[in-house]
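Enquirer: just need the structure, nothing else, for what follows:
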Amino acid sequence: MSAPSRPRVAVILFNLGGPDGPAAVRPFLENLFTDPAILRVPAFIRPWLGRLIAARRTRAASENYAILGGRSPLRELTEAQGEALAAALAPEIEARCFVAMRYWHPFAEEAARQVKAWGAEEAVLLPLYPQYSTTTTGSSLDDWRAACERVGLELPGRTLCCWHSDPAFAAATAALIREAEAAARAALPAGARLRLLFSAHGLPESIVRHGDPYQWQVERTVAAVTAALERPAGAPPLEHGICYQSRVTPQKWIGPSLEQALEAAARDGAAVLVSPIAFVSEHSETLVELDVEYRELAHKLGLPGYFRVPAQNSDPGFIAALAGLVRRVRDGQRALCSFAGARQCPKVHGDCPHARARATLETA
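Expert: Next comes the predicted model:
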């Protein structure tokens, strides 16, 4: 008797994307700043204003990417995560991972065509953003739906909107922090004060006030990770805080900023260990902002030490967490689900995708 066939499962990995060479920096920025989820101005203004912002930021961005060899490493790192995830799902699931970047190649339409050519029978939409935001996961999902319509891809599937407090993700992140803490303490004098700073990408306050659940979910991530940080016997308590980086507009953004957190650490005479809590792959925000720009600021402020926790990349514990998420999504009955199944965000967050889906049904 032959074994039952396994369905072909396409796992779509959503990420930001990044320029693959110096010539791609400006068009990448234009794609970013003309996204209505990012630049929230009237539609007739957005194209020219977005291109203007991109033009003004091209030089600085090009200098940052020059530090990385002229290109972002995000595509290769995301593809490696996909290969590791497909291997972790085997042999019980015949899965193949497809990368759909939002602002540079491979775009969602490229991924949709690949999924169609492969003959996938179902799909799992897996954003590589632990915390949901309309500016990241929301934009990517809208882009994916439009791409599928253009290429004629129709698949039964399920969407994971967020996994901010997934226990396996929290445990894998905590393990990376413990290792980085040990290295930091070995480099510091005995008894030196060390502060863990969880740094997430910032967001304008206006977007949060509108109902975006991102900040709430970042706080839930930090709570889950700190709970998983079991302290060894006799170890000093690890003080921690949340801060935000990468402000790009003159609007008021959520805070405190990482600059403010470093200034506070300097006043307190504390070294810092920075954990990029909203990023799961190394890219310009970690390799340039955190490793170069903020390190220089910490040195100028006279901090006794500046250390960073690496992003997860293809860490085995992290990949195992992603595999667990894919299995739970497929075993569940919800087309749209959080890591725990049902909606997690309080009702005040009206831009939670579950709230949006319900509102759409009620007005249909």
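Enquirer: C-alpha only now, for contacts and for neighbours.
Expert: OK.
Enquirer: let me see the contact set for the most centrally placed residue in the chain.
Expert: Residue closest to the mean C-alpha point of the chain, counted by C-alpha atoms, centre = their mean, is Tyr129 at 3.1 Å. By C-alpha atoms under 8 Å, 6 or more residues apart in numbering, the contact list for Tyr129 reads Phe14, Asn15, Thr136, Thr137, Cys162, Ala278, Phe279, Val280.
Enquirer: where's it relative to Asp268, distance?
Expert: When distance is defined by C-alpha to C-alpha, to the nearest Å, Tyr129 is 33 Å away from Asp268.
Enquirer: now the helices for the stretch 201-350 of the chain?
Expert: For the stretch 201-350 of the chain, the helices defined by DSSP state H, counting those that start in this stretch occupy 205-209, 214-228, 258-268, 284, 294-301, 316-331.
Enquirer: what would those look like in JSON lines with mean neighbour count and distance to Ile242?
Expert: Output for those, formatted as JSON lines (neighbours: other C-alpha atoms under 10 Å; distance: least, C-alpha to C-alpha, whole Å):
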{"stretch": "helix 205-209", "mean neighbour count": "16", "distance to Ile242": "16"}
{"stretch": "helix 214-228", "mean neighbour count": "20", "distance to Ile242": "8"}
{"stretch": "helix 258-268", "mean neighbour count": "18", "distance to Ile242": "8"}
{"stretch": "helix 284", "mean neighbour count": "20", "distance to Ile242": "20"}
{"stretch": "helix 294-301", "mean neighbour count": "16", "distance to Ile242": "15"}
{"stretch": "helix 316-331", "mean neighbour count": "19", "distance to Ile242": "21"}
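Enquirer: could you also give me the structure for this next sequence, so I can compare it with the first?
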Amino acid sequence: MKYRSQDAFTHAQVDKIGIVISNLGTPEAPTKQALRPYLKQFLSDPRVVEVPKAIWWFVLNGIILNIRPKRSAQAYKTVWTEDGSPLLTHTKHQAQGLEKRCREHFGEDVLVDYAMRYGRPSVSDAVERLLAQGARKILLLPLYPQYCASTTGSTFDALAEDFTKRRWLPDLRFISHYHDRADYIDCIANKIKAHWDENGRADKLLFSYHGIPKRYLLNGDPYHCECHKTSRLIAAKLGISADEYMTSFQSRFGREEWLKPYTDETLKKLPSEGIKSLQVVCPGFSSDCLETIEEIGEENREYFEQAGGERYEYIECLNSDDAHLDMLFCLIKDNLVGWHVNAQISNNLSKGEKEDYQQRNALAKSLGATK
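Expert: Here you go, the predicted model:
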């Protein structure tokens, strides 16, 4: 069969709304064997690496996948927990928190699931589970506050690829960014304030975002601009001046120029400029992961201290903080406007909509509720 159908589908089933939150992904274990297929999937995505396919195939399979898996596995081992990958654990907890809020507000008619763009559970896995439970409307929320083609765009690609294989396509809404939402800015600012209340302030506050190649910016990607806007809005909320904070970009890969200034080079330089104490926050990450725990919390701490820095503090991501989940729920609720919940119990349906549902249900019964 060319197009995929729902095994348990009946024409009489009650339509529901499905919410999918997604994040970048994680290997299934901190081992070389598990890292190789994960990195291959990630680095084979043309949204991530915009290099001619034939050239990149040889570089990826001939060099990178023979070197990087072992190195990456060593880094993952330093952040792995009893529950597994921190990113996967945090995303799962976020989904559970959002499901609780949706259930309290909407009843049983709005379902929540989670997915990883690379690795498992995949976007397709989450969509399949929601459709099997009766979802006929899907809202996808990639947990990247700032839009980037390499992350948000790639997540849409994964969903679009899944949809090309399905017989009945659900209604779709897609949240592409939320970098300047007031409640998101409040969440980050309040997280920083809470850290200040407990630890005091440092000489400077550094906003570190994941980097991308500079040419992506020059080709029209808005990510760089949205990162700087987020930093500016948080700084304004905190009431700090331009010389009290700065924005940098981390996690560069390869030899070409990426967005600058680079976080690691910045941390090696700041002590010589009189910055002896530093606090770092990563507003582009909704959950702590390898790039925040190991790269920012450990590796870059060493750069700063070895260069003469005396005090270095990493301020954790929002993760599953109640304020963060409340903000994400409000974001979801805003994007559900106009979508009726459960046709059988919604008080907002028009007379014609109720009659349409009743006719559909009657027809299904006359057909024996066949697929």
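Enquirer: ok so, going back, in strands, which of the contacts of Tyr129 of structure 1 appear?
Expert: Phe14, Asn15 (DSSP state E).
Enquirer: now structure 2: which of the contacts of Tyr129 of structure 1 match?
Expert: Here is what carries over to structure 2 from these, by both residues aligned by TM-score structural alignment, their matches' C-alpha atoms under 8 Å: Asn15, Thr136, Thr137, Cys162, Ala278, Phe279, Val280.
Enquirer: give me the buried subset of those residues.
Expert: Asn15, Thr136, Thr137, Cys162, Ala278, Phe279, Val280 (16 or more other C-alpha atoms under 10 Å).
Enquirer: from those residues, which is closest to Asn64 of structure 1?
Expert: The shortest approach to Asn64 of structure 1 among these belongs to Phe279, at 17.7 Å (C-alpha to C-alpha).
Enquirer: what does that closest one correspond to in structure 2?
Expert: Aligning on TM-score structural alignment places Phe279 of structure 1 opposite Phe285 in structure 2.
Enquirer: before we move on, what about Ala171 of structure 1?
Expert: Structural correspondence for Ala171 of structure 1 with respect to structure 2 (TM-score structural alignment): Asp186.
Enquirer: surely Ala37 of structure 1 and Ser140 touch.
Expert: No - at 9.7 Å, Ala37 of structure 1 and Ser140 do not qualify as touching, with contact defined as C-alpha atoms under 8 Å.
Enquirer: compare the two (neighbour count), which wins?
Expert: A direct count of neighbours by other C-alpha atoms under 10 Å for Ala37 of structure 1 and Ser140 places Ser140 higher, at 24 against 18.
Enquirer: how near is the counterpart of the more buried one in structure 2 to His177 of structure 2?
Expert: In structure 2, Ser140 of structure 1 lines up with Thr155, judged by TM-score structural alignment. Thr155 of structure 2 sits 12 Å away from His177 of structure 2, going by C-alpha to C-alpha.
Enquirer: picking up where we left off before, need the three-state assignment for the residue nearest to the centre of structure 1.
Expert: Following DSSP: H, G, I helix; E, B strand; the rest coil, we place Tyr129 of structure 1 in the coil state.
Enquirer: what does it correspond to in structure 2?
Expert: In structure 2, Tyr129 of structure 1 lands on Tyr144 (TM-score structural alignment).
Enquirer: could you do Ile242 of structure 1 as well?
Expert: In structure 2, Ile242 of structure 1 lands on Thr247 (TM-score structural alignment).
Enquirer: what of Leu297 of structure 1?
Expert: By TM-score structural alignment, Leu297 of structure 1 lines up with Tyr303.
Enquirer: these two touch, right, that match and Lys269?
Expert: No - judged on C-alpha under 8 Å, Tyr303 of structure 2 makes no contact with Lys269 at a distance of 9.1 Å.
Enquirer: post-alignment, the helix or strand where Ile192 of structure 2 lies versus structure 1, mean distance?
Expert: Following DSSP states H and E, one finds Ile192 of structure 2 within helix 182-199. When structure 1 is superposed, helix 182-199 of structure 2 averages 1.3 Å from its matched positions, counting by mean C-alpha distance after the TM-score superposition for structure 1.
Enquirer: touching that helix from outside, list them.
Expert: Under C-alpha under 8 Å, 6+ apart, the answer for helix 182-199 of structure 2 is 178-179, 230, 233-235, 237-238, 281, 283, 315, 318, 323-324, 327.
Enquirer: and what of stretch 264-279 of structure 2?
Expert: Contacts of stretch 264-279 of structure 2 (C-alpha under 8 Å, 6+ apart): 201-206, 248, 250, 300, 303-304, 306-315.
Enquirer: 6 Å instead, please
Expert: Residues outside stretch 264-279 of structure 2 that contact it (C-alpha atoms under 6 Å, 6 or more residues apart in numbering) are 202-205, 300, 303-304, 307-314.
Enquirer: buried subset of those as a ChimeraX selection?
Expert: Buried residues among the contacts of stretch 264-279 of structure 2 (16+ other C-alpha under 10 Å), as a ChimeraX selection:
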select :202,204,205,300,303,304,307,308,309,312,313,314
